[in-house]
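*Asks:* Sharing a model prediction with you, sequence too.
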Amino acid sequence: MTLVPQGGSADALPTVTILLFNGAQLIDFAGPWEVFGTAGLLVHTVAEKAEPLTAVFGAKIIPDYTFENSPRTHLLLIPGGGVFQEAIKNPALIHWIQTKATEAKVVMSVCTGAFLLQAAGLLEGHTVTTTYGMIDDLSGPKTKVVYDRRFVESGNLITTAGLSSGIDGALYAVSRLLGSGIAQSVALEMEYNWDPTGNYARAALADRFLPDGLAYAKPRIKGAQAKMISTAGDRDQWETKIVVSHPETVSEVLELMRARIKANTATGGMFKPVSHIHGPPQVSVAGGGKLTWKFTDDDSQQWSGECTVEPYEQRVDRLLVTIRVARAK
């Protein structure tokens, strides 16, 4: 890696500073790093100490600089991951972010990295986003959150949704620094389908209205043992199929699903829970191993749901549960 001269120069390539810490999410910094490197930007990493760090999944990485000697930067990248384990509790790290943010033309967070910017007091007066399920935790009297964007630009801040969204945010940052043509060229070289005006956003998908862990693509229903068969859809409709081994009868599973659907409020946020359904869903037993329900989301949109329970043809001791939700037309 070509390291950045401490003094820099007026005609030097834009520099990118990537903050690293134990528990950092690999794709949060590696994805944007690939973008910035492909664009020809000078990329360097910084951590509190010049020691090997352990990112998620056991990946080891050695920073180029420390907080004490980090060069000036054009773009400051703050990844997410295990920010609540150590990073957000580290006053030196938060102070360094505050200091570097004053010199950077662009400050960008990926996923839960936004919470480090929040701790540094950098989100007030801005519109922001973060990873699915935690967006509500960023909201405040002077901070507006959005759910339907992979990245959001607000002033000199770019905040992105989770994980791979950092690639989109990084490409947008390149377009700001070097022009849209360069960003398009980088995306093609990376064989990445970049659509800066696209409407895909994880937090806007219709499975957010499914009960329990189904809202996070996990076969987790309180009181049940299940395995995921399929889960797919878009912003307007979703279908999930799970195979249940416990409870063991159609009537028991129907009653369990009725209770879990009725209790579901589509709550977002880990620290500041916010319900995205107005009132409890109206659940009806339709007969023939079927439930139906209706609900209204927090945008006053009407939705309907259907849950069917039937024998699973591949295992006589299992039941197939299909859950569907759809926005009213």
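*Replies:* Done, it's in.

*Asks:* Every contact and neighbour count from this point should use C-alpha atoms.
*Replies:* OK.

*Asks:* Wait, a strand at Ala50?
*Replies:* No: Ala50 is assigned coil when assessed by DSSP: H, G, I helix; E, B strand; the rest coil, not a strand.

*Asks:* quick one: it from Gln98, how far?
*Replies:* Going from Ala50 to Gln98 by Cα to Cα, to the nearest Å gives 20 Å.

*Asks:* between those two, who's got more neighbours?
*Replies:* The neighbour comparison of Ala50 against Gln98 (other Cα atoms under 10 Å) goes to Gln98, with 17 against 13.

*Asks:* if I've got this straight, that one is in a strand?
*Replies:* No: assignment of Gln98 by three-state DSSP gives helix, placing it outside any strand.

*Asks:* just checking, Thr130 touches Gln118?
*Replies:* No: with contact defined as Cα atoms under 8 Å, Thr130 does not count as touching Gln118 (11.2 Å).

*Asks:* Quick check: neighbours shared by the two?
*Replies:* Common contacts of Thr130 and Gln118 (Cα atoms under 8 Å, 6 or more residues apart in numbering): Leu138.

*Asks:* neighbour count winner among these two?
*Replies:* Comparing Thr130 with Gln118 by other Cα under 10 Å, the one with more neighbours is Thr130, at 32 against 16.

*Asks:* The structure to be compared is supplied as follows:
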Amino acid sequence: MRKLMIIVLATIIVGCNTNSSEPETIQGTSPTPQQQNQKDGLAKHLKPFKPELPTIGLLMFDGVLQGEVIATSDVFGKPSRDFEQLFNVITIAETKAAITTEEGIHLVPDYTFDNCPKLTALFIPSGYDMHTQVRNVKMIDFIKKKNEETQYIVSNCAGAQLIGASGIADGHKIVTYIGGGRELQKQYPNLKVQDDSLVTFVEDGKFSSSNGNLTSYISALNLVEKMTSTAHREFVEEYLYIDRLRNWKK
């Protein structure tokens, strides 16, 4: 009897260990991206820098609104439906020192202004203290330099002030945070500032911009579709459960 109990117990333990190593899926259905990543192991999350891929640069500075950095990395960091890496997503700051976001999270940049690799797109976020940033000559020079090589420049929220200070989008349409357009137009009269009470996102040539905060996902999704396909954008939205966000009140 004792021997039989030991055998039963061993069977239960092995069964539990086997089940815990595999994400649960419904028979006859395809695994979700999250389940597939679990199944493939942690290595799927380690994304090396691949020179042959487009590189998306996320500018950071002390006091940055972290959601505007995270939104872009959320969108461009997702793989293809075949779980292939499509982009290099890197963070950039003036130095390698950890920056502190407005919300209090510490982020360590991948690159500095001095060693940043060639970028395909540069995303410029905002912070509550843009006074300091627009007077940072090194930052403005970095934006000017990267404008010469990038195919796309995107600003979110008050990041539009850095666009204005750099002069790279003079004559182009731009939008900023709700309530900030009038002052932006006054400070940088060469910009075509849109009515932020009506316009959430605008694109003009290589430049695009949004009101920021959660609408930063709009600017990122727009560009990821432009750089890939509508099907991939829909996959990313599915991956992020954006459909659930749209329908949450239901």
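*Replies:* Perfect, thanks for sending it. A quick note: this is a predicted structure, and the numbers were derived from the prediction, not measured.

*Asks:* wait, what's in contact with the spatially most central residue of the second structure?
*Replies:* Centroid-nearest residue in the second structure, with Cα atoms, centre = their mean: Thr72, separated by 1.3 Å. Thr72 of the second structure sits next to Leu58, Phe123, Ser216, Tyr217, Ala220 when contact means Cα under 8 Å, 6+ apart.

*Asks:* From those, which land in helices?
*Replies:* If you go by DSSP state H, these have Ser216, Tyr217, Ala220 in helices.

*Asks:* What lines up with Ile92 of the second structure in the first structure?
*Replies:* Structural alignment (TM-score structural alignment) places Ile92 of the second structure against Val46 in the first structure.

*Asks:* Quick check: that match is in a strand.
*Replies:* Yes: assessed with three-state DSSP, Val46 of the first structure lies in a strand.

*Asks:* Verify the contact between it and Ile61 for me.
*Replies:* No: judged on Cα under 8 Å, Val46 of the first structure makes no contact with Ile61 at a distance of 10.8 Å.

*Asks:* For the stretch 151-300 of the first structure, which segments are assigned as strands?
*Replies:* For the stretch 151-300 of the first structure, strands defined by DSSP state E, counting those that start in this stretch occupy the ranges 151-154, 157-160, 225-233, 237-246, 267-268, 274-275, 277-285, 290-297.

*Asks:* Now do the contacts for the counterpart of Phe142 of the second structure in the first structure.
*Replies:* Under the alignment (TM-score structural alignment), Phe142 of the second structure maps onto Trp96 of the first structure. Trp96 of the first structure makes contacts with Phe67, as judged by Cα under 8 Å, 6+ apart.

*Asks:* What residues in the second structure pair up with the strand or helix carrying Asp317 of the first structure?
*Replies:* Assigned by DSSP states H and E, Asp317 of the first structure falls within strand 315-327. Using TM-score structural alignment, strand 315-327 of the first structure lines up with nothing in the second structure.

*Asks:* Same check on stretch 174-191 of the first structure?
*Replies:* Taking TM-score structural alignment, stretch 174-191 of the first structure hits residues 224-241 over in the second structure.

*Asks:* for the matching stretch, how far is the first residue from the last?
*Replies:* In stretch 224-241 of the second structure, first residue to last residue: 17 Å (Cα to Cα).
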